[in-house]
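> Build me a model:
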Amino acid sequence: MLTVCLNYQTLSSINLLAVAGFYAWVANRQSNLRWTYLSLFFVDWAIWRLLVNQQITEPLCYAAIIGGSCLYIAQIDPELRRSRTRQTRHYLRLLGSSIICLAAFFFHQETGLIPGIISLIAIFAGLGLRIRAFLMVGTATFVLTVFYQLVVLSFQYPFSKWVIGLIVGIIFISIAANFEQRREQILGIFQNWANQWREWE
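Take a look at the predicted model:
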């Protein structure tokens, strides 16, 4: 650490990765995963320097570094894995996934393809791993992306505004009709889903 602090301007990415590897070895020897936070710091630093040296200014790349680090800490920290810190773990996962998804949403709305793909990945990760934060952020990002694209489409092609309005109206009428016919069944499904939701990470 002292060597890094004194020579940070002349260190290469390979040096940083070597230091990261050393602290990963220390974590394994000490059986203490928190030593890997230093490894994570040096790996992030190496990737960040690589992006700067390659003059890559893509905000999503930098957001992925920060968000991925938050998700890593939320996943492996021994204190956060306890049941009493479940809410803190949830908030940290919300923070990490939100940084990535919102960066994709704000900086890649030309076609909406990148935020759409990332939000779907988050949704499927949430469903597959039973993690609420991923599902919530992924769903919110996907809805925002779809809504934004519909607004852009309606301004660029005024006629499509009426088509979209007609389709949305039909969908809402269909949902309302089905809800009235199957109220008890739908409420039972929602209640069952809400009970399962409380047990998710």
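> From now on I want contacts and neighbour counts done on CA atoms only, so please keep to that.
Fine.
> Could you pull out the helices in this protein for me?
Using DSSP state H, the helices of the chain run over residues 2-6, 13-30, 36-53, 59-76, 86-107, 113-129, 132-156, 158-181, 183-199.
> Of these, which stretch is the most buried?
helix 86-107 (a mean of 20; mean count of other CA atoms under 10 Å).
> can you list contacts of that one?
59-60, 63-64, 66-71, 74-75, 80-81, 112, 114-115, 118-119, 122, 132-134, 137-138, 141, 145, 201 (CA atoms under 8 Å, 6 or more residues apart in numbering).
> can you tell me which residue is nearest the centre of the chain?
residue 97 (2.2 Å; CA atoms, centre = their mean).
> Who are the contact partners of the most far-flung residue of the chain relative to its centre?
Residue farthest from the centre of the chain, counting by CA atoms, centre = their mean, is residue 181 at 37.4 Å. If a contact means CA under 8 Å, 6+ apart, then residue 181 has no contacts.
> so how far is residue 173 from it?
Distance, residue 181 to residue 173, by CA to CA, to the nearest Å: 13 Å.
> and what of residue 135?
27 Å.
> Please apply the same query to residue 179.
For residue 179 relative to residue 173 (CA to CA), the value is 10 Å.
> do residue 76 as well
With CA to CA as the criterion, residue 76 and residue 173 are 47 Å apart.
> ditto for residue 161
For residue 161, the distance to residue 173 - CA to CA - is 18 Å.
> here's the other one to compare against:
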Amino acid sequence: MQSDPKLNALITRNIGEFEQTRAYLDDILWLELFKAFSSVFDSATDNASLVSYRNEEDEEFWFRKKDWVQDNEAVGRGRFAFYLGYQIKGGNDESWLSNFTGTSPSGTGAGFYFEQRCVRHGGKWNGFISDHNPAVKAILDAGFSLEKPSRIYLPLKFDQEELALAFEAEAPEDALGPLRHAIEKIIETLPLFDGLIAQANSQLEMREG
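The predicted structure follows:
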């Protein structure tokens, strides 16, 4: 992005309002959005086969199948899980609001990412998660995307105007249908991820515990 004299002047003349808006976004609007996300997330992941977690301070949401851990592993995110996150290309210094409405200046998007914490050598995982792998291809064919080198994710985007209207109506959760639909989609495709995990367990060296 290049310097723009008119934009420089605009920001200078309105810096107080810009700072107040940013503070409100971080301290107030984020809390309202988190509450709405939590309501939909808790309802959509209320499934006997799942474990889910959310944390406001860390801006963290994740869920997994209960059996995606080994007997000797601590209860928690475990070996594999889906977490709500951003694409790496834009960094994490932009707001959740711009990421989830597809309006961030860097073009960063968001979605549910399939994460692993057990493969001993990361390079081996990168090679394993390839669209040449039939198990990975089946997941991509089901509507998921692959962010190179090895991040499988389901894109998630909310309509900016629908969310604005929902905030005006004091019911932001009414605009979060895409969140529920994404979780439902992941639950539907869990057998494909079971197959991918089984293949990983048989082909890759895993960490203990």
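> Superposed, how do the two chains score by TM?
After superposition, the two chains reach a TM-score (TM-score structural alignment, normalised by the length of the first structure) of 0.25; 82 aligned residues with a CA RMSD of 5.4 Å.
> now the helices for the second structure?
Assigned by DSSP H, the helices in the second structure fall at 5-13, 15-24, 30-44, 96-100, 122-128, 134-141, 160-168, 177-188, 190-203.
> out of those, deepest packed?
For those, the highest mean count by mean count of other CA under 10 Å goes to helix 96-100, at a mean of 21.
> For residue 122 of the first structure, list the residues it contacts.
97, 134, 135, 137, 138 are the contacts of residue 122 of the first structure under CA under 8 Å, 6+ apart.
> Taking these, tell me the two that lie furthest apart.
Spanning the widest gap among these are 97 and 135, at 9.8 Å by CA to CA.
> For residue 22 of the second structure, see how far away residue 11 of the second structure is.
Distance from residue 11 of the second structure to residue 22 of the second structure, by CA to CA: 13 Å.
> try residue 100 of the second structure
Counting by CA to CA, the gap from residue 100 of the second structure to residue 22 of the second structure is 17 Å.
> Also residue 186 of the second structure?
33 Å.
> do the same with residue 112 of the second structure
Taking CA to CA, one finds residue 112 of the second structure at 26 Å from residue 22 of the second structure.
> before we move on, what about residue 185 of the second structure?
If you go by CA to CA, the gap between residue 185 of the second structure and residue 22 of the second structure works out to 34 Å.
> what do you get for residue 161 of the second structure?
Counting by CA to CA - residue 161 of the second structure and residue 22 of the second structure are separated by 19 Å.
> now swap in residue 146 of the second structure and tell me
Applying CA to CA to residue 146 of the second structure and residue 22 of the second structure gives a distance of 32 Å.
> Next: residue 98 of the second structure.
12 Å.
> now residue 114 of the second structure
Residue 114 of the second structure is 31 Å from residue 22 of the second structure, by CA to CA.
> got it, and residue 34 of the second structure?
Distance from residue 34 of the second structure to residue 22 of the second structure, by CA to CA: 17 Å.
> Repeat that for residue 16 of the second structure.
For residue 16 of the second structure, the distance to residue 22 of the second structure - CA to CA - is 10 Å.
> One more: residue 9 of the second structure?
As judged by CA to CA, residue 9 of the second structure and residue 22 of the second structure stand 18 Å apart.
> and the closest residue to residue 63 of the second structure other than its chain neighbours, how many neighbours?
Excluding its sequence neighbours, the residue lying closest to residue 63 of the second structure (CA to CA, 6 or more residues apart in numbering) is residue 52, at 4.0 Å. Residues lying near residue 52 of the second structure (other CA atoms under 10 Å) number 20.
> Now that residue 52 of the second structure has come up, it's in contact with residue 44, right?
No - the pair residue 52 of the second structure / residue 44 is not scored as a contact, 10.1 Å apart, by CA atoms under 8 Å.
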